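>>> Provide a 3D model corresponding to the input given below.
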Amino acid sequence: MTSTDTGARQPRVVVVGTGFAGFHCLRTLERRLPDTELVAVNPADFMLYVPLLPEVAGGTLDPRRVAVPLRTKLPRTRAVLGNVTWIDLVGRTVTVVDVEGHRRDLTWDRLVIASGSVTRLLAIPGVAEHAKGFKSIAESVYLRDHVLRQLELADQTEDPAVRRERTTFVVVGAGYTGTELAAQGMELTRQAKQDARWILVDMADRVLPNLSERLSGPAQRILEKRGVEVRLNTSVSEVTGTRVRLTDGSEVPTRTVAWCVGVRPDPIVEPLGLPTTKGRLNTDEFLTVPGHPHVFAAGDVAAVPDLARPGEITPMTAQHAQRQGRVAGINVAASLGVGRRKPYKHRDLGFVVDLAGAQAVADPLHVPLRGWPAKIVTRGYHLLAMPTNRLRVAFDWIADLLTRRQVVHFGLVPEDGISLADADGPPRPQDRVDGFAGSRSG
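The predicted structure follows:
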């Protein structure tokens, strides 16, 4: 079934994606353009606060805490639940296939491409079939349930080899997400009163390779003190249903491989035929796509010039995506005659990494912290950055300090659809690389 949406009587702004960039763009537009029709195209009716997914997997936070509902936080925006399959820059339409498989065309006067990124899937035998992604609520809930199920099944077997496989968990990628996931996973299995082996693997020569050594060093020591095995300068050569082969020649018996290697830009930009950098759509400092003054891009999908580092583009982080979304909203409004446009310029204010329990590392304003001071800064930052659910998140954190985690699994998320092959499709030729380092997207 095909339908065409035409003839808007007022200007229509279509925003593709409601991640950090798209959500904050729409929040800005709702304030600045009260008489403009705003449309968000996204498969889900919420913005996902990705940085706290490891705490969902670790059982600290209820999954609903990291979902920001569009209906209540963006009351003036019409949400179209679906995926954009085609963008017509000349005819100013986007083709959307909704969640029930119906196709429709949406016209636009201004378009903001903020569709984010997808899991970076390397061409390594067995990864697509056996590794589990970690980029959605479903994946984080599944992983938590899967870990607890493996512990219970390990208790039931009398075969020591099977027991080793079920109680060994491998996290691939020692960036923000992988490091936090390994820390939260070890804490979850500890509170389940089960001996478990957690292994963190990365081709880099240190964990958190994108951070200062003043933070990555302490983070690695905290992990190792907890019992996490950190395998650096090491890649994965093959994954099967019961083991992982590493490039150092070793084999690890396991039935759990969490893939946190990193992300690549949403492939929706590839058919546009526009200039890209590392797969990201080129923009100017005003987030406008060159040659298309009515098209803007922000977040992971956009190669935005980094004015703080001439000649570079901004990294794919939630911090940049959130701020770019706001600037995109300002500049879209300016293009419609409201306000003046603004160049995007932002210096990193530091990073925070939660390592479960009382541990964290942070460098607010580039002052390195660890332990409780870093923990307070980390949680304070997330509470300030979250658009909603702050009180509920704070209550969950207090409960985690005062009580044990609820180590139960419900099996609500089926395994079908969780594998990387189902989630993101086959790897591209440019993803056939030898090394990797995890990162957190926004």
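>>> Only C-alpha atoms from now on, for both contacts and neighbour counts.
OK.
>>> okay, now Val408: neighbour count?
For Val408, the neighbour count with other C-alpha atoms under 10 Å is 12.
>>> didn't it look like it was pressed against Gln150?
No: between Val408 and Gln150 there is no contact, the gap being 11.8 Å when judged by C-alpha atoms under 8 Å.
>>> in the stretch 151-300 of the chain, which spans are strands?
Ranges of strands in the stretch 151-300 of the chain, per DSSP state E, counting those that start in this stretch, are 168-172, 197-201, 229-231, 236-239, 243-246, 251-253, 257-259, 263-265, 276-277, 280-282, 288-289, 292-297.
>>> Out of those strands, which gets nearest to Asp88?
Asp88 lies closest to strand 292-297 among those, at 11.1 Å (C-alpha to C-alpha).
>>> and the closest one, how far from the chain's centre?
Relative to the mean C-alpha coordinate of its chain, strand 292-297 is positioned 25 Å out (C-alpha atoms, centre = their mean, to the nearest Å).
>>> and the following helix or strand past it, what does it pack onto?
Using DSSP states H and E, the helix or strand that follows strand 292-297 in sequence is strand 302-303. Helices and strands touching strand 302-303, by 3 or more C-alpha pairs under 8 Å, 6 or more residues apart in numbering; DSSP states H and E, are strand 280-282.
>>> now the other sequence, so there's something to compare against:
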Amino acid sequence: MKPQRIVVVGAGHVGLYAALRLSKKLSARRAEVVVIDPQPHMTYQPFLPEAAAGNISPRHSVVPLRRALKRCRIISGEVTRIEHARKTVTIAPIEGPTTELSYDHIIVAPGSVSRTLPVPGLREHGIGFKTIGEAIFLRNHILDQLDVAAVTPDPEVRRAALTFVFVGGGYAGIEALAEMEDVVRDALKVYPELRQDEVRFVLVEATNRILPEVGPDMGAYAARQLAGRGIDLRLDTRLESCVGGVVRLSDGDEFRTETLVWTAGVKPSPMLDRTDLPRGPRGHVTCKPTLQVVDGDKVLDGAWSAGDCAQVPDLANPGAFCSPSAQHAVRQAKVLADNIRQVVLGGAPKDYKHKYAGSVASLGLHKGVAKVYGIKLKGYPAWIMHRTYHMSRIPSLNRKTRVVADWTLALIFKREVVSLGQLHKPREEFTDVTPPLAGDRASSPVGAGAR
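Prediction:
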């Protein structure tokens, strides 16, 4: 009997966990699991703020696919089209021509991208916070700005360099803001030229609250804690423009900054625009509680989805859909894998139902808020719960051990506050000292276009 081919599009929380479980629950005789992703790793996004702060090594916040999914076939490339009517995907590999791959089952889990708005200047000056590359860049950029401020004789340049603006008051924005404020506060100890009262962190949030996931009481506590650290909270305020690095807010304020971090929500991956799968009003793939893709009342045979890109009914909260959180994604991946296994073996799929346990959020080193099963925690206990939960969620004993080792070393030694900005343009210095030969195409360096 020919094994059924299960194609997994995307290796995020859903893709990696589902592929890992399928590879363990189905033998090679029954199924071949193929995972397609442009990146050779899964990024554990809840650890991005800690990676940016230097609390853990960036490499320890990602999971190598080939090491974690030894029983799966890994294809490094981008899915450019899904034609479920023919049960084929079109793949653009990192090198070579596009190819088509047929399947029996497909898990559509490309995740999400930053939800940006048509704000003038945002494309040129904004920094995202969705990938490990963006987290590393943000850390290096902020530390570079301290160097700029320490040496410039121009007070306007100094003021702009020491002004850090974060847009978005959800998990990503608050945790990134709080961690980076800690980094700057620690770094100033080795910058005698700079004073703490010169540093300005600004949070811009369009609604009247932050961290809605932890409830109004804990959100208000988090706001008081951040304000007590001197962070300027602009609630009910929108970013209207940042042309030329000049921030203009809806409350009428205007100032210059060299750092603008955009964390104002996510939207489904634009890859879904190149599929024939049914989608909801906000672009999500429409699903049943069984995580099967549906078109109205019709179940599409062999099509499955979950996570950020899927619209899954929340059976624990009738009339609502599951939130785009890691908590739901990890649990959906387990049910999805079990359901595919049941179908492959001739059984029937089961509904996904999970009562939201609560939320935990870090407010920097030794600080946090949490609301778990109705119990509210704040300060150090919430921070411990935040770390414990996410350490338990990151896949593989290898990664758990490395993360705990990083945290242990951070307790013993002082935080590293050195910028490695050359990482972003590693060939620049070599190119400057290497003269082009007559007739050579200096604009085409060796390795251009390679990964």
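>>> Can you give me the TM-score here?
The TM-score (TM-score structural alignment, normalised by the length of the first structure) is 0.90; 409 aligned residues with a C-alpha RMSD of 1.6 Å.
>>> Now do the helices in the first structure.
20-32, 53-57, 70-73, 127-130, 137-156, 160-166, 176-191, 213-226, 318-335, 371-385, 390-402, 420-424 (DSSP state H).
>>> any chance of the strands of the stretch 151-300 of the first structure in a markdown table, plus mean neighbour count?
A markdown table is the format used below for the strands of the stretch 151-300 of the first structure (neighbours: other C-alpha atoms under 10 Å):
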| stretch | mean neighbour count |
| --- | --- |
| strand 168-172 | 25 |
| strand 197-201 | 23 |
| strand 229-231 | 20 |
| strand 236-239 | 21 |
| strand 243-246 | 19 |
| strand 251-253 | 18 |
| strand 257-259 | 25 |
| strand 263-265 | 21 |
| strand 276-277 | 14 |
| strand 280-282 | 26 |
| strand 288-289 | 23 |
| strand 292-297 | 20 |
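>>> okay, how far is it across stretch 345-361 of the first structure, tip to tip?
26 Å (C-alpha to C-alpha, to the nearest Å).
>>> Among the strands of the stretch 151-300 of the first structure, which comes closest to Ile124 of the first structure?
Across those, Ile124 of the first structure has its closest neighbour in strand 236-239 (6.0 Å, C-alpha to C-alpha).
>>> and that closest one, which stretch of the second structure?
Counting by TM-score structural alignment, strand 236-239 of the first structure falls onto residues 239-242 of the second structure.
>>> chain center to that stretch, what's the gap?
Counting by C-alpha atoms, centre = their mean, stretch 239-242 of the second structure is centred 23 Å from the centre of its parent chain.
>>> And the contacts of that stretch?
When contacts are defined by C-alpha atoms under 8 Å, 6 or more residues apart in numbering, stretch 239-242 of the second structure is touched by residues 119-122, 125, 167, 204, 247-250.
>>> Now the two most distant members of these.
Within the contacts of stretch 239-242 of the second structure, His125 and Ser250 form the most distant pair, 18.3 Å apart (C-alpha to C-alpha).
>>> Between those two, point out the one with more neighbours.
His125 (18 against 15).
>>> now for that one: what does it line up with in the first structure?
Under the alignment (TM-score structural alignment), His125 of the second structure maps onto His130 of the first structure.
>>> can you check Arg66 of the second structure too?
Taking TM-score structural alignment for the superposition, Arg66 of the second structure sits opposite Arg71 in the first structure.
>>> burial of its match, as a residue count?
Counted by other C-alpha under 10 Å, the residues lying close to Arg71 of the first structure total 13.
>>> so Asp276 of the second structure touches Arg86, yeah?
No: with contact defined as C-alpha under 8 Å, Asp276 of the second structure does not reach Arg86; the gap is 10.2 Å.
>>> Between the two, which is the more surrounded one?
Taking neighbours as other C-alpha under 10 Å, Asp276 of the second structure and Arg86 compare with Asp276 leading, 12 against 9.
>>> Could you pull up the residues touching that one?
Asp276 of the second structure sits next to 82-85 when contact means C-alpha under 8 Å, 6+ apart.
>>> So which of the residues you listed wins on neighbours?
Neighbour counts for the contacts of Asp276 of the second structure (other C-alpha under 10 Å) peak at Ile82, which has 24 neighbours.
>>> Verify the stated contact: it with Thr88.
Yes: between Ile82 of the second structure and Thr88 a contact is recorded at 6.2 Å, counting by C-alpha under 8 Å.
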